[in-house]
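>>> kindly return the folded structure for what I paste below:
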Amino acid sequence: MSINQNHLMNTIPNIHAMIVAAGRGSRFGASIAKQYTILQGQTLLQHSVARLASSAYIDKCLLIIAADDSTAQTLDFALPIYYAIGGTERWQSVQAGVEAISHSGADDSDLVLIHDAARPAVPSNDINQVIEAAMSEPYGAILATPVADTLKESYVYSNAQSELVNTSINSSSSHSYAKRTIDRSNMWQAQTPQVFRLGELQQVLAHVAKHQLDITDEASAFEHLNLPIRLVTGSRQNIKLTYPDDATLLAAILNAQS
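Okay, the predicted model is just below:
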């Protein structure tokens, strides 16, 4: 699973942009899929497409949507859009997108840029930097930020049983307590976009499918195979809408960027 380094240095790959918008965002707790939350007069999905459109490297975008999505194709976007149907798990949605890109005639050495619909405030410069970093890498690069806050590992203590238990942290009969502080010196918070070589991404996703791995982003699939993915320091403005409180902060960021 390797690409000739001299070939990388002598060619400028095509960039295929993809936004994953097939999930519903259960932690957000809304009745609609969170990518259709309205901020500053547009949906998160429209904002995220517009951010990609701000990069000179990107001229179209593949949207991965749920099979029952009746909203995406009614919206106006800042880029030409084409669609693929996602799966139950995130990696399945990404795999569907990767297959669509491959079937369109893309080369294995082309770059696939994957962005979350719920990250509508990624700065244009960050998009360009992660693409340019990936151009010189055999596997890819991702945006990330060094962890700034103190990290605590927790344990759950049950008052009813007066012992440590493996119950849910959300249980009304238990509470979380600080167990130890984690060394954050080498810790990073992953963001998107994440940018990978098409052929390599296809192979690692096939590995995920074969071994039924539990991954939370595409970079972690490469990590399972000990394949190096470059970390590119991104802006802390590039937050993800995960909980309702995030909407207020994102609205302020979008307002400042406009």
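
>>> from here on, contacts and neighbour counts on C-alpha atoms
Fine.

>>> the stretch 101-250 of the chain: helices as residue ranges?
124-135, 198-211, 218-224, 246-257 (DSSP state H, counting those that start in this stretch).

>>> nearest to A30, of these?
helix 246-257 (11.9 Å; Cα to Cα).

>>> mind listing what's buried along that closest one?
Neighbour counts over helix 246-257 (16 or more other Cα atoms under 10 Å) mark A247, L250, A251, I253, L254 as buried.

>>> please apply the same query to stretch 31-38.
When neighbours are counted by 16+ other Cα under 10 Å, the buried residues of stretch 31-38 are found to be A33, K34, Q35, Y36, T37.

>>> and the nearest residue to the second one once chain neighbours are set aside, how far is that from Q35?
If the residues on either side of it in the chain are set aside, K34 comes closest to G25, at 5.8 Å by Cα to Cα, 6 or more residues apart in numbering. As for G25, its distance to Q35 is 8 Å (criterion: Cα to Cα, to the nearest Å).

>>> can I get the helices of the stretch 101-250 of the chain in JSON lines including distance to L79?
Putting the helices of the stretch 101-250 of the chain into JSON lines (distance: least, Cα to Cα, whole Å) gives the following:
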{"stretch": "helix 124-135", "distance to L79": "15"}
{"stretch": "helix 198-211", "distance to L79": "21"}
{"stretch": "helix 218-224", "distance to L79": "24"}
{"stretch": "helix 246-257", "distance to L79": "19"}
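
>>> another sequence for comparison is provided below:
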Amino acid sequence: MNTTRKISAIVPAAGVGFRMNSQIPKQYIKIGSLTILEHTLTKLINHPQIDSVVVVINPNDELFNTLTIARHPKIKVTYGGATRADSVLAGLTLLDANDWALVHDAARPCVAMEDISRLITTVINTQRGGILATRISDTIKQAYPDDDNQIAKSLDRSYLWAAATPQLFNVAELTSCLQQALQNHVAITDEASAIEYCGGHPLLVECRRDNIKITRPEDVALATFYLTEHNLER
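As a prediction, the model looks like this:
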């Protein structure tokens, strides 16, 4: 088994985050003295198994280079495209085809280091791609497609998971699957969905529920609480 391949993180950070009602992209909102993006990148560059971190920014981004972390030796920067898939593909071009790409949302600063380690260990040991995810505990309702917000049925949550990040895949495989999906105009919401489109079955690795994605204004207060708790746990 080859376990010597490098692991490089890709952080797509080219979005503008319209749902945050902010004057700046959500990744640049501050929690304490650091931006959300800095909190996220600090986790990744401090993980001992991650060799480098590729940050994919918007071509019009004038904020990233003002951050101290932008000059960290592990950090590489490139420009993203119109969609997440385009941005991840841009990051993949900087990596060796035989290596592993660990894709992580810029707006998930609360990911636990031990969960990243568990994902890496699982993928390396099985040589199969995988993602962090949480089991669904809520009752899930499916609505009718007529946009009337009427319940069509309840879904069996026994087999339902909420996908999170990081998601870890071989660079060549992920590149090929993203390219195929884009060429065929398939909607790609995360990296696992590209692998699934090509017939793959990524592994689910359970993570902590506080690995939230900051999407709306109220999420900032929750992330602030979780980050404070993480610091107290150390």
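
>>> the aligned partner of G199 of the second structure in the first structure - how many residues pack around it?
Under the alignment (TM-score structural alignment), G199 of the second structure maps onto N226 of the first structure. Applying other Cα atoms under 10 Å, we find 9 residues neighbouring N226 of the first structure.

>>> residue contacts, N226 of the first structure?
Neighbouring residues of N226 of the first structure by Cα atoms under 8 Å, 6 or more residues apart in numbering: there are none.

>>> list the contacts for the closest residue to L241 of the first structure other than its chain neighbours?
Leaving aside its sequence neighbours, L241 of the first structure sits nearest to A118 (Cα to Cα, 6+ apart; 5.3 Å). Going by Cα under 8 Å, 6+ apart, A118 of the first structure touches K34, Q35, L44, L45, S48, K240, L241, T242.

>>> same thing but at 6 Å, please
Contact partners of A118 of the first structure, counting by Cα atoms under 6 Å, 6 or more residues apart in numbering, are Q35, K240, L241.

>>> show me what it lines up with in the second structure.
Aligned partner of A118 of the first structure by TM-score structural alignment: A107.

>>> what about the strands in the stretch 1-150 of the first structure?
15-21, 38-39, 42-43, 61-65, 81-85, 111-116, 140-146 (DSSP state E, counting those that start in this stretch).

>>> need the longest strand for the second structure.
The single longest strand within the second structure, with elements called by DSSP state E, is strand 161-170.

>>> Provide the aligned range in the first structure for that one.
Under TM-score structural alignment, the match for strand 161-170 of the second structure is residues 188-197.

>>> buried residues in the matching stretch?
Buried-residue list, stretch 188-197 of the first structure, by 16+ other Cα under 10 Å: A190, Q191, T192, P193, Q194, V195, F196, R197.

>>> contacting residues around that stretch?
With contacts defined as Cα under 6 Å, 6+ apart, stretch 188-197 of the first structure is touched by 109-115, 139-147.

>>> how big's the offset between that stretch and the second structure?
Its aligned residues in the second structure lie a mean 0.5 Å from stretch 188-197 of the first structure after superposition (mean Cα distance after the TM-score superposition for the first structure).

>>> related to what we said a few turns ago, so can I have JSON lines of the strands of the stretch 1-150 of the first structure showing distance to L52 of the first structure?
Converted to JSON lines, the strands of the stretch 1-150 of the first structure look like this (distance: least, Cα to Cα, whole Å):
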{"stretch": "strand 15-21", "distance to L52 of the first structure": "8"}
{"stretch": "strand 38-39", "distance to L52 of the first structure": "17"}
{"stretch": "strand 42-43", "distance to L52 of the first structure": "15"}
{"stretch": "strand 61-65", "distance to L52 of the first structure": "8"}
{"stretch": "strand 81-85", "distance to L52 of the first structure": "12"}
{"stretch": "strand 111-116", "distance to L52 of the first structure": "9"}
{"stretch": "strand 140-146", "distance to L52 of the first structure": "14"}
